[in-house]
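# Sequence unavailable; structure follows:
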């Protein structure tokens, strides 16, 4: 089949997905958007995120619906011999296995890498964990806030003189998800060249650390832990969130002619002649004095007034938007990023569509987040089970 809009880049790739909660499921969601057949293997009780969280869309967990579109659900008891055998049959024919148990758990339940590589030498096996397989934190439980705290990112986030705070989005989980997607695609590419699968490890801790380049630069250059600066930039001054007459806006400088543009936009060109602010290093040194001048000025005008003034100068500026404001923004609406899926029990559910655009093999949302065990019969038939066998397995409590 020629490449074209009727085909997605991962069509024909089958993924057996043992992940729960957020980091693993979001990774496999991205792969499903690009055509992979993701079989979500769940216990008879299901992924705990089906019942977790405080918010629901219809009768379903809002979080589960956001992390699991595009997949098929197989609800099966792997503690039974038949259940485990059926799952191994799936893995034998799969391209990818993804799990986010703590290190060692997959081995204990009989789906560890060594055994699965022997079963299927072409299998790409991806392990997502909080801290990785190294001994120091190998067995420690870890969620996004715990990983944020351990990684140093909490110590870098928040106002000066106050305690560190969590980043407002689950950045450790989503960084882990994105690195898992990269790792799986890289391993599939390697398999095209070698014919062999491999084990890829994705510790969420290391993913967050890899993001801290600007703060690592400060630390390695000075030997001192970087400060927290709240909404202000650590390096470029002025650059931060300022309270306006009716809200808040982000404005700043980033080198070159950006400082003169900023000074003219706020109506204080005389700042360009002040020796305290002549260079980036001097502005960092006198950041508090400069903030004391700038902040009262921003409070005198509305956000829209400032937007127009900064636009006239070609200076860096953005209003601080709420979720409701950005979701209804023309930039988002014209891109069609917010999409709707029909769910069999929750009705119409909103989704953030694939953020990547591809001209020849575009991604698509074409399957609602599955009900628990919704595709059990379908998957088992594909594995060679007839209706009588499926009925017997259900009656025996092996599948749901």
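Received the coordinates, thanks. Note that the coordinates shown come from a computational prediction; the quantities given were computed from them, not determined experimentally. Residues are numbered from 1 along each chain as shown.

# only C-alpha atoms for contact and neighbour calcs from this point on.
Fine.

# Any buried residues in stretch 302-311, and which?
302, 303, 304, 306, 307, 309, 310 (16 or more other CA atoms under 10 Å).

# Which pair in those has the greatest spatial separation?
302 and 310 (12.4 Å; CA to CA).

# that older thread, closest to residue 361 out of the buried residues of stretch 302-311?
Out of the buried residues of stretch 302-311, the member with the shortest distance to residue 361 (by CA to CA) is residue 307, at 37.8 Å.

# wait, isn't that closest one in contact with residue 315?
No: between residue 307 and residue 315 there is no contact under CA atoms under 8 Å: 9.4 Å.

# Count the residues that sit near residue 358.
Neighbourhood size, residue 358 [other CA atoms under 10 Å]: 12.

# what's near enough to touch it?
Listed by CA atoms under 8 Å, 6 or more residues apart in numbering, the contact set of residue 358 is empty.

# go on, residue 124?
Applying CA under 8 Å, 6+ apart, the residues near residue 124 are 95, 96, 97, 184, 187, 188, 197, 198, 199, 200.

# Would you reformat those as JSON lines and include secondary structure?
Below are the contacts of residue 124 laid out as JSON lines (DSSP: H, G, I helix; E, B strand; the rest coil):
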{"residue": "95", "secondary structure": "coil"}
{"residue": "96", "secondary structure": "strand"}
{"residue": "97", "secondary structure": "strand"}
{"residue": "184", "secondary structure": "helix"}
{"residue": "187", "secondary structure": "helix"}
{"residue": "188", "secondary structure": "helix"}
{"residue": "197", "secondary structure": "coil"}
{"residue": "198", "secondary structure": "coil"}
{"residue": "199", "secondary structure": "strand"}
{"residue": "200", "secondary structure": "strand"}
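
# of these, closest to residue 271?
Once CA to CA is applied, the member of those that ends up nearest residue 271 is residue 184, at 51.7 Å.

# before we go on, here's another structure to hold up against the first:
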């Protein structure tokens, strides 16, 4: 075995971010991920992009980010012939992943019970916005909506400005991690019991779980704990926690730090009267303003050197392009690339988990729509004439590399 999940086959019906990120992580570890897309258009993320720009002129960076190490087959899921083929594939598959709205795949004959009927060992992982029942079951479950509903957005931003969402799809990505967590747990359980099971993951539950620290504080410290957001950008932390300006326009984040150490490093003894836990919380906006006035006396690198020299918890605030060039990021080898048949060289973030005996790797680029359909069906014993008939009927599409 060269990779941890070699030999595990995943039928991946998922689209957009949550499900595709989960299956990409499993693919990085060696699982054979068969991405089952819609005939014609494929995954919805193929038609969505950032900055109104396309990689190589035609490929979505959103799709390229979450779909490496997969083979694609594009099918008409409403076709009964296609249904029979997928159920035949399921007899030897290990995992099914989907993140359509609750009930959509089941109505087409691809629910958990349908797969379990042909393979009792199947693990069926279903992702949704709010779960598979309850008052919000029919609502659209999108990342920013979940951030707002769970409380993350209200916790973020300065107190004199509107709340702001995180600048990344945190709810979707946490949902993906929960999918992986559930799938790996179910695979381990199956080794002991021989039985598969259904896994339900939803974005709201995942976001709530990852805000547990904030919930424990608010729910247990009394009603008066809940205060408006502050100038430091976090409602519960005391100064000097926050983002501070430098003389050259850069910014530095400062986390936990003995306040006395900070004002000594900044050569600002007049800040000493604030050095009390209650004062640093009650007057945190005032402290932020005064500390910010001091940090603006130094250039970014000088400020960092002073703070790090005193073991103050701090870091430079970088945009993504500069972060990709950070010496620690380079040292870790976290920016990798793959060759795509239409986008050319695609630079990506490498797998984040390192394993000494079964390392993760990028072995396949994100696929074209249905690119591997013929080879997948041939592997499962579908005759060439039947494959041709599926294509002729529009029940399968193949985009050539």
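Thanks, I have the structure now. Remember, predicted model here, so these are calculated numbers, not experimental data.

# ok so, going back, of the contacts of residue 124 of structure 1, which are still contacts in structure 2?
Retained contacts for those in structure 2, judged by both residues aligned by TM-score structural alignment, their matches' CA atoms under 8 Å, are 95, 96, 97, 184, 187, 188, 197, 198, 199, 200.

# hang on, the last one packs against residue 184?
Okay, so that is residue 200 of structure 1. Yes: the pair residue 200 of structure 1 / residue 184 is scored as a contact, 7.4 Å apart, by CA under 8 Å.

# The two: which is more packed in?
Between residue 200 of structure 1 and residue 184, counted using other CA under 10 Å, the more crowded position is residue 184 (25 against 18).

# Quick one: map that one onto structure 2.
Matched to structure 2 by TM-score structural alignment, residue 184 of structure 1 sits across from residue 183.

# list the contacts for its match?
Counting by CA under 8 Å, 6+ apart, residue 183 of structure 2 touches 95, 123, 125, 199.

# May I see those residues organised as JSON lines, with distance to residue 290 of structure 2 added?
JSON lines is the format used below for the contacts of residue 183 of structure 2 (distance: CA to CA, whole Å):
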{"residue": "95", "distance to residue 290 of structure 2": "56"}
{"residue": "123", "distance to residue 290 of structure 2": "56"}
{"residue": "125", "distance to residue 290 of structure 2": "51"}
{"residue": "199", "distance to residue 290 of structure 2": "51"}
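
# Can you match those up with structure 1 and say which hold?
Shared with structure 1, among those: 95, 123, 125, 199 (both residues aligned by TM-score structural alignment, their matches' CA under 8 Å).

# Tell me which residue of structure 2 lines up with residue 370 of structure 1.
Under the alignment by TM-score structural alignment, residue 370 of structure 1 pairs with residue 367 in structure 2.

# just checking, that match touches residue 68?
Yes: the criterion here is CA under 8 Å, and residue 367 of structure 2 meets it with residue 68 at 7.1 Å.

# where exactly do the strands run in structure 1?
Remark: strands assigned in structure 1 by DSSP state E are 14-17, 37-42, 56-57, 60-61, 71-75, 96-99, 124-129, 199-203, 239-243, 248-252, 316-319, 338-343, 347-352.

# nearest to residue 148 of structure 1, of the ones you listed?
strand 199-203 (12.3 Å).

# Once aligned, what mean separation remains between the closest one and structure 2?
Compared with structure 2 after fitting, strand 199-203 of structure 1 deviates on average by 0.7 Å (mean CA distance after the TM-score superposition for structure 1).

# Pull up the gap between the nearest residue to residue 199 of structure 2 once chain neighbours are set aside and residue 248 of structure 2, please.
Counting by CA to CA, 6 or more residues apart in numbering, residue 199 of structure 2 lies nearest to residue 125, which is 4.6 Å off, once chain neighbours are set aside. Using CA to CA, to the nearest Å, residue 125 of structure 2 is found at 50 Å from residue 248 of structure 2.

# And for residue 391 of structure 2?
Counting by CA to CA, the gap from residue 391 of structure 2 to residue 248 of structure 2 is 60 Å.

# Looking at the two, which one has more neighbours?
Taking other CA under 10 Å, residue 391 of structure 2 and residue 248 do not tie; residue 391 has more neighbours (17 against 12).

# Map that one onto structure 1.
Matched across to structure 1, residue 391 of structure 2 falls on residue 394, judged by TM-score structural alignment.
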